[in-house]
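S.K.: Following is a predicted model, sequence given first.
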Amino acid sequence: MGDRLDVLIVGAGAAGMMCAVEAGQRGRRVLIVDHAQAPGEKIRISGGGRCNFTNLGAGPHAMLGENARFATSALKRFSQRDFIARVDAAGIAWHEKTLGQLFCDGSAKQIIALLTGQMAEAGVQLRLGVGVTEVARQGDGFRVRLSDGSGVEVASLVLATGGKSIPKMGATGWAYETAKAFGLRVTETRPALVPLTFEAGLLEETKALSGLSVDAVVSGGGAKFREGLLFTHRGLSGPSVLQISSYWREGAAITANLAPDADVFEALKAAKQAGGKQEVATALGHIVPKRLADWICQRAGVSGRLGDQKDAALKAVAEAVNAWTVKPVGSEGYRTAEVTLGGIATDQLDQGTMQAKTVPGLFCIGEAVDITGWLGGYNFQWAWSSGWAAGQGC
């Protein structure tokens, strides 16, 4: 059949490479394969090429899934501090941007080099441009045929190919299909951390705002995030919208406070009492960008001087700013989604080792598992932690 090895890891992304390092350092004979031509492609493009490699606040509170607490064990045993220590030891300079998000000062390629260097030192074999064509149980282990025609027999098989997000980089549902073939349950998957889209009528209305960004509090699906909101030619994007997209479902509305530090009604009332000669849109333009102020007044059907407005009109304007409720029709899908929500069900796995409970030797890690983090380095930390956990036992 071919080579006999201890561990085959399919997917040379963040989780897969982390697992390979740990298993290799334990003296295991490890092969890691990826159908891409380079390892860590998602690492390379993340954070605008600087890799938002973890978050100081990483923890199960920032995870979604059927049972987000499943992530607790791995996140505690290999925490953000542990990964930061490795980055520091490699001499990689980094900085905190906002909300605990850590980025490389230089290129994301430094993180890839750290992992590939450690894999090489641990004797891990890395084969690129190679996928898996067939997997079968053989005794206590697995027999695997690779796309280059070769085959391997292994004691442990690690599914680390991620989810369906960013298909142009080769993302597929392979991990889900393989898990199902071994009898594991897979929860419903959907794009997450993704821009939301509007129907044609609303798009026409908001066309004038395309490219405008504001600080906003966006709420929906029981969650609330304060970060930037961006109007696009398809709908809404920006960090606050990407965050809420993980909680939003079709048919539901989201609410955005487009001036979270201002009580717009009180501010307009005060401006009215101070003389009231200003146009409503001009007064509002001191609180939100002028383009947005003009759009809101036009949409609310309020024009003219402040002094001529009844409180009801000012309240309508204020509500359009402080509690703009809108119903997206969909998202931009896996094409632009940063991650996949859902995946291999956590009740099928041991939370300490990431090993399948019913299939000894089969491990599932990273984005392929039904654990999804918030935007801001949380998904990378789950990759490091889950990869580390599996690497201790595979």
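M.R.: Structure received. Numbers count the residues shown, from 1 in each chain.

S.K.: make it CA atoms for all contacts and neighbour counts henceforth
M.R.: Fine.

S.K.: which ones are touching the closest residue to residue 188 other than its chain neighbours?
M.R.: Counting by CA to CA, 6 or more residues apart in numbering, residue 188 lies nearest to residue 342, which is 5.6 Å off, once chain neighbours are set aside. Applying CA atoms under 8 Å, 6 or more residues apart in numbering to residue 342 gives the contacts 65, 186, 187, 188, 189, 190, 369, 370, 371, 372.

S.K.: Quick check: the farthest pair among the residues you listed?
M.R.: Across the contacts of residue 342, the longest distance by CA to CA is 14.0 Å; it joins 186 and 372.

S.K.: Neighbour count for those two, which is higher?
M.R.: Ranked by neighbour count (other CA atoms under 10 Å), residue 186 and residue 372 place residue 372 first, with 28 against 20.

S.K.: Pasting the second one now:
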Amino acid sequence: MNHYSETIIIGAGAAGLFCAAEIGQHGGEKITVLDSGKKIGRKILMSGGGFCNFTNLDVSPSHYLSQNPHFVKSALARFTQWDFISLVCEYGIAYHEKADGQLFCDNSAQDIVDLLEDRCKKAKVDIQLRQQIDSVEPIENDPKVRFKVRANGVDWTCRNLVIATGGLSMPALGASPLGYKIAEQFAIPIIPPRASLVPFTYLENDKIFTALSGVSLRVNASVGHQVFRGDMLFTHRGLSGPAMLQISNYWQLNEPVHIDLLPDQTIVDLITAQKAHSPNMQLKTALSQVLPKRLVELWIEHQRLTLGDKTLAQISKADLQSLTELIHQWQFHPNGTEGYRTAEVTLGGVDTQFISSKTMQANQVAGLYFIGEVLDVTGWLGGYNFQWAWSSAYACAKAIAESAI
């Protein structure tokens, strides 16, 4: 038996559901969403600690990484963060702002999934779950029926096929390379993917820091000219927290991450000022006032800090230089990252040089579209990847709706 829809979308995540709903707003078209999971929006529900960081107040192309950096401009301009915020308000979803313009649901990420599901229902979108995609084939010489998708042994045909399969991050939620394989089948190259927005792991000689698991502090983390300020968290496997996740996008294997553990003041000024009125204070006491005490104690225990018992009056210029290097110029050499298991998103993906930035359609394959994370577009931590899902989905939906007129 053959099932026909004008548009089939593979993937019931943020981009796929939003695209389906937006196409449906224009009416007339039959839209089917196929997904391998048991329920829709699985990654949405896990995001933002279960509260979904659905966008950011400050969104610009500079917040995105891509081999083709201009690609995001058109879509982001045509459906902005304010457009999605208006939709959130229309549904009466309470939200709040955290640091750096990040917007989260007050109640639960389920509110965003409910919004998308309601809009899909109003648009009469047919959502088919537990659909294992067996194959995708082009159908030649028929502008109304361009593709055949086989799922669970059943054939589905369509005029428009939208790939919203996401990347490889969080495989426990059903991530797979399906979208990349479909692109390659149609001669569209893939920028090699890797885990993105992901914690670092320790080399053997840094495993002493496992004793600090749960300790966090505000740092500057940098690779090359890229610097991020934010919290860093010691874990039993490595370094995590927003600053580490952000800089992971720019890090290359065997490259050090430069970390300033005291970014808001210099240790030289601090010791000099403290020395003036408490010359007999021990250095370890002074350091514990501005850095986590457990970190200072661990440095002393493992002889990474040998000055701890000195008084401030005994600290020399050479000692201050050593402290500067220890605190402001830590060169952390990661063993690697935790990989896709804990990565927020995937860096790399479908080469955007082969995709229209206005419509998300493949340049050489009429009716084939790619949206969301499957593309070589990666946003910073802070709601930017969701905004790319909304914006790219909108651009695709608008193009499909207009092509049906």
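M.R.: Cool, the structure landed. Everything numeric in this text was worked out from a predicted model, so none of it was measured.

S.K.: Can you calculate the TM-score here?
M.R.: With the length set by TM-score structural alignment, normalised by the length of the first structure, the two chains reach a TM-score of 0.97; 392 aligned residues with a CA RMSD of 1.2 Å.

S.K.: Residue 189 of the second structure matches what in the first structure?
M.R.: Using TM-score structural alignment as the criterion, residue 189 of the second structure maps onto residue 185 of the first structure.

S.K.: neighbours around that match, how many?
M.R.: Residue 185 of the first structure: 16 neighbours (other CA under 10 Å).

S.K.: residue contacts, it?
M.R.: 179, 344, 345, 348.

S.K.: Looking at neighbours, which among the residues you listed is most surrounded?
M.R.: residue 344 (27 neighbours).

S.K.: List the residues that contact the aligned partner of that one in the second structure.
M.R.: Residue pairing (TM-score structural alignment): residue 344 of the first structure is matched to residue 350 of the second structure. Counting by CA under 8 Å, 6+ apart, residue 350 of the second structure touches 180, 183, 188, 189, 190, 191, 370, 374, 375, 376.

S.K.: from those, which is closest to residue 43 of the second structure?
M.R.: The closest of these, once distances to residue 43 of the second structure are taken by CA to CA, is residue 374, at 14.0 Å.

S.K.: residue contacts, that closest one?
M.R.: Taking CA under 8 Å, 6+ apart, we find residue 374 of the second structure in contact with 163, 164, 165, 166, 167, 179, 180, 349, 350.

S.K.: Switch those over to JSON lines; also include distance to residue 402 of the second structure and secondary structure.
M.R.: Listed next are the contacts of residue 374 of the second structure as JSON lines, based on distance: CA to CA, whole Å; DSSP: H, G, I helix; E, B strand; the rest coil:
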{"residue": "163", "distance to residue 402 of the second structure": "19", "secondary structure": "strand"}
{"residue": "164", "distance to residue 402 of the second structure": "20", "secondary structure": "coil"}
{"residue": "165", "distance to residue 402 of the second structure": "23", "secondary structure": "coil"}
{"residue": "166", "distance to residue 402 of the second structure": "25", "secondary structure": "coil"}
{"residue": "167", "distance to residue 402 of the second structure": "28", "secondary structure": "coil"}
{"residue": "179", "distance to residue 402 of the second structure": "25", "secondary structure": "helix"}
{"residue": "180", "distance to residue 402 of the second structure": "27", "secondary structure": "helix"}
{"residue": "349", "distance to residue 402 of the second structure": "27", "secondary structure": "strand"}
{"residue": "350", "distance to residue 402 of the second structure": "24", "secondary structure": "strand"}
